[in-house]
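Asks: what follows is a protein structure lacking sequence information:
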């Protein structure tokens, strides 16, 4: 139907006849002279219908152009010529197409929104086919395509095997909730959609495939936000006979090359930082290094004060008192300080103490009265505060304080324009093996139950479970975890010991993970791997904060699809076929 794409018409085609297909992005009738901006997935070119004496059918062409409406689906045949008034804003701006024939292939009804508008997300997702048609969404989705192509090229060139793993698998609920699928041929039994190919890729290492990858669809029934979806895509990789550094060096090289190829960005060096250091300095295990602000521990400076909120936690095992200095923050009003306190409260803060130093050196602080002059001066000096600054303080349980002070750091960085331009990658390593779940009264795995501990001795692991360090690692970019992995447990005895520490007894472990425990008995090699969030990486490359902008048909934050109406009720007859009964809503 066409000879060329709209966005690829250039000066080399001047004088040639072309046939184009696309949508009318703009149509202007100037009274016998008509202009149409014709758009396809490659871009826009200007089409002109003008009086041409002696040219057969010219009047019909002008009449057809005058009838063209917004987003009409067209086919245009015409001659390429140089524009008298070039448009430097578009790649085709040096040329235009003089129409000899205009066909309306499908007339568009009035649209619910204009392609150049910014309607609410619900409307965009309800009419996703129109939203995806916009140039910006076309650009974002093409960026995603280029990313996946680049990843495959890199992996294929290095001997990785692309192996598909099952979508219908066994329910092994650890972490997020599984999506369950009733098994029609096995009444009362269910498959689960995979949260990741984790166990299968480990078994592939036992099977001797050495280097595996898969662009895998994964499913987790969890609350949604800007960087989470019920169904998502990850690049899953696994290596046999490797240490942590082997995996990190290989995948760092891959990500660096892919960013250069897809968006021409040099990521530079990837520094390494332990989990403990990241939490201490930034209050996050995925710190955004573009923000130079850091947390400063002040336990020693406040332990002898009369401020009970500080003294109750200073120097206490599992406690923390720390400060965040914001240069120029003395401009904050009391109302704005209250807004910062409210923001911290979302992350667990019960209050937010502060010291504000005006440009003239005047002190405004609700806690200054609890310090002697010497103590107060030492505290201000320790955090490096000067005239014009504000210092926020957090006190409480270490993890809670780190969370809300880390959140304040990010907010302050954005509010005060302290986010550097560019890209800041890093590796975060040496994660805790476990964290204590007070509600369930047991340890839970910080990464997942198959991550190897840093110690080889089961006795050492049992004796020091609270402080045990894993062989896990995350790749972080601009405050986003884009990849996470670990060296895996490759011995049955160690895997059973970890299950035991997680409160999974021998019988339960055999029922849920028996196939893995059996596989590890038969000469399983040391192995490790990593999974990268394709959606997150694509969003970063495309310059958008939400992964929904790089997924063709995402769900809303309420886990619905406005376009199709999913999820929806199922007829009783269909439920009966799969032996399922639905309880009434309580």
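Replies: Okay, I see it. Because the structure is predicted, anything quoted here is derived from the model rather than measured.
Asks: hey, let's count contacts and neighbours off CA atoms from now on
Replies: Fine.
Asks: assign the closest residue to residue 261 other than its chain neighbours to helix, strand or coil.
Replies: Counting by Cα to Cα, 6 or more residues apart in numbering, residue 150 is the residue found nearest to residue 261 once chain neighbours are left out, at 7.4 Å. Following DSSP: H, G, I helix; E, B strand; the rest coil, residue 150 is assigned to helix.
Asks: let's bring in a second model and compare:
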């Protein structure tokens, strides 16, 4: 080894020891008579010191040729530091140099290699190998490593076996778009990269491997955002001879194990909420439960009372749903603040036509933006509804109300609720609230390419999800009312995992394919191998997959998954560092029998 120690391990007990360190020059401070060099490696930072009166001239000359990010080998004695740095683990000591060797000089980096860098996203992605030297990014990848390590410890302790499944598979029409790979040996035919190992893990259950997991790379050719990448990682799991409750208990155990052993947090028992309740009270199937602010309906499907009728207010009269939230302690918002909030919900991203507010003043009076139409007695009725259906409404609170078509109004109010949670400091990234969401619809009606004539049922999760046993008869009479035997885990308003109990009988799976618009011939062509396997004794089984990158970002208190992936793509799906995707040579295209227009 070129070094005896790392730059993060030396302490006071090492004083008097001769050591050799290797690393990158973080910064140099030359004060004439004294030179200080901060040396950095993956493990930390150590200060080196040269005293002009006690140091050989050639050593001083070498030190003065150094620049940022030079790779050096430094030898010297560990001594007690005069001006200690309590913010640095090695801040009590420094190295009095007796030897210094430049292993490799370096160009001046295009941005500062520090936690608070001056490099923008594009520049840092282009030079990702430099960005990875920054302590903040390194700590993110160390967190990811611990998450993977603790996942394997937990799963091994529960008798799961890690099995690798194929990366070159068959393209299927359901779900997101596939990445496809041409086959040179089979011209005109293509592999697909897996969106998940779904069918393979079900086949492993048929094979008798009753507890499987894999930390696996998956691929989806879809539009990107902060929490999406074209290639991502899942903790993929499947179990046999179980019911939904077994899955919930097992994988709630995994999440609590990760919080305990990675974050040192004892996560309480995870509460459960039905999809219907999530939509009614939060307008989202992944509600952020770090704070309250549940929806209260003044007119809608869930409450028989209509507290808005007979007042000739056209916005409410024409609406399917009138629904609001209680922003605690916000009655003091100025007219300017309320106008700004109204403009915020009118943005194209939200799409609301307006916002109604009711101030519950500290003196107990009520003042609203619709006083022209509603008396104070009417407003007291609204307050009473909030007291009955939501959080207690008290003097000093502000009611924010939206109206419109049910699905749109809920979606818009969900966005407003999250925004108010952010403005009021209720979405602390260091606070964690987990939730199981259950009983999703099995099917949803949609159109191919937005054409009404192509309307058909689509699987809410995927075509292998089992319906609730008691709802199976509704598949023929009322498919939209069938509930899935499915579940999602949500943490801080982000879906981090989802799964279901699977169909394991050929007849029911064939019926499901029929509901999804597959002809028997199409179903056999696409999934005949699975239907055939079900005839050889498939056990009852189910599973779940967690988005590993998302879990890491939540544990790290970040919104984006990018900094928890060593070499991520940008929002256009490009790796700007290696310039990928790129064109390939005509000879390669000819060999693959691919014509490019």
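Replies: Great, that's in hand. All figures in this text were calculated on a predicted structure; none of them were measured in a lab.
Asks: need the TM-score between these chains.
Replies: The TM-score (TM-score structural alignment, normalised by the length of the first structure) is 0.94; 574 aligned residues with a Cα RMSD of 1.9 Å.
Asks: separation between the residue nearest to residue 261 of the first structure and residue 307 of the first structure?
Replies: Noted for residue 150 of the first structure: a distance of 57 Å to residue 307 of the first structure, by Cα to Cα, to the nearest Å.
Asks: between those two, which is the more surrounded one?
Replies: Taking neighbours as other Cα atoms under 10 Å, residue 150 of the first structure and residue 307 compare with residue 150 leading, 19 against 15.
Asks: quick check: the gap between the counterpart of that one in the second structure and residue 265 of the second structure.
Replies: Taking TM-score structural alignment for the superposition, residue 150 of the first structure sits opposite residue 150 in the second structure. According to Cα to Cα, residue 150 of the second structure and residue 265 of the second structure sit 14 Å apart.
Asks: just residue 206 of the second structure next, same as before
Replies: 37 Å.
Asks: neighbour count: those two, which is higher?
Replies: residue 206 (22 against 13).
Asks: check which helix or strand the closest residue to that one other than its chain neighbours maps to.
Replies: Leaving aside its chain neighbours, residue 206 of the second structure sits nearest to residue 538 (4.8 Å; criterion: Cα to Cα, 6+ apart). Under DSSP states H and E, no helix or strand contains residue 538 of the second structure.
Asks: contact partners for residue 538 of the second structure?
Replies: Contact analysis of residue 538 of the second structure by Cα atoms under 8 Å, 6 or more residues apart in numbering lists 205, 206, 504, 505.
Asks: looking at those residues, spot the one nearest residue 580 of the second structure.
Replies: Ranked by distance to residue 580 of the second structure (Cα to Cα), those are led by residue 205 at 37.5 Å.
Asks: quick one: residues contacting the closest one.
Replies: The contact partners of residue 205 of the second structure, by Cα under 8 Å, 6+ apart, come to 211, 238, 239, 240, 538, 539, 541.
Asks: map the fifth one across to the first structure for me.
Replies: What it means is residue 538 of the second structure. Under the alignment (TM-score structural alignment), residue 538 of the second structure maps onto residue 524.
Asks: roughly how far does that match sit from residue 205 of the first structure?
Replies: Distance, residue 524 of the first structure to residue 205 of the first structure, by Cα to Cα: 7 Å.
Asks: try residue 384 of the first structure
Replies: From residue 384 of the first structure to residue 205 of the first structure the distance is 52 Å (Cα to Cα).
Asks: hang on, isn't residue 182 of the second structure packed against residue 191?
Replies: Yes. Residue 182 of the second structure lies in contact with residue 191 (Cα atoms under 8 Å); the separation is 6.3 Å.
Asks: any chance of the contacts of residue 538 of the second structure in a markdown table, with distance to residue 125 of the second structure and secondary structure too?
Replies: Formatted as a markdown table, the contacts of residue 538 of the second structure follow (distance: Cα to Cα, whole Å; DSSP: H, G, I helix; E, B strand; the rest coil):
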| residue | distance to residue 125 of the second structure | secondary structure |
| --- | --- | --- |
| 205 | 41 | helix |
| 206 | 44 | helix |
| 504 | 45 | coil |
| 505 | 48 | coil |
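Asks: max pairwise distance over these: which two?
Replies: 205 and 505 (13.1 Å).
Asks: buried ones in the helix or strand containing residue 130 of the first structure?
Replies: In this assignment (DSSP H and E), residue 130 of the first structure forms part of helix 128-133. For helix 128-133 of the first structure, burial by neighbour count (16 or more other Cα atoms under 10 Å) applies to 128, 130, 131, 132, 133.
Asks: what's it packed up against?
Replies: For helix 128-133 of the first structure, the elements it packs on are helix 121-126, judged by 3 or more Cα pairs under 8 Å, 6 or more residues apart in numbering; DSSP states H and E.
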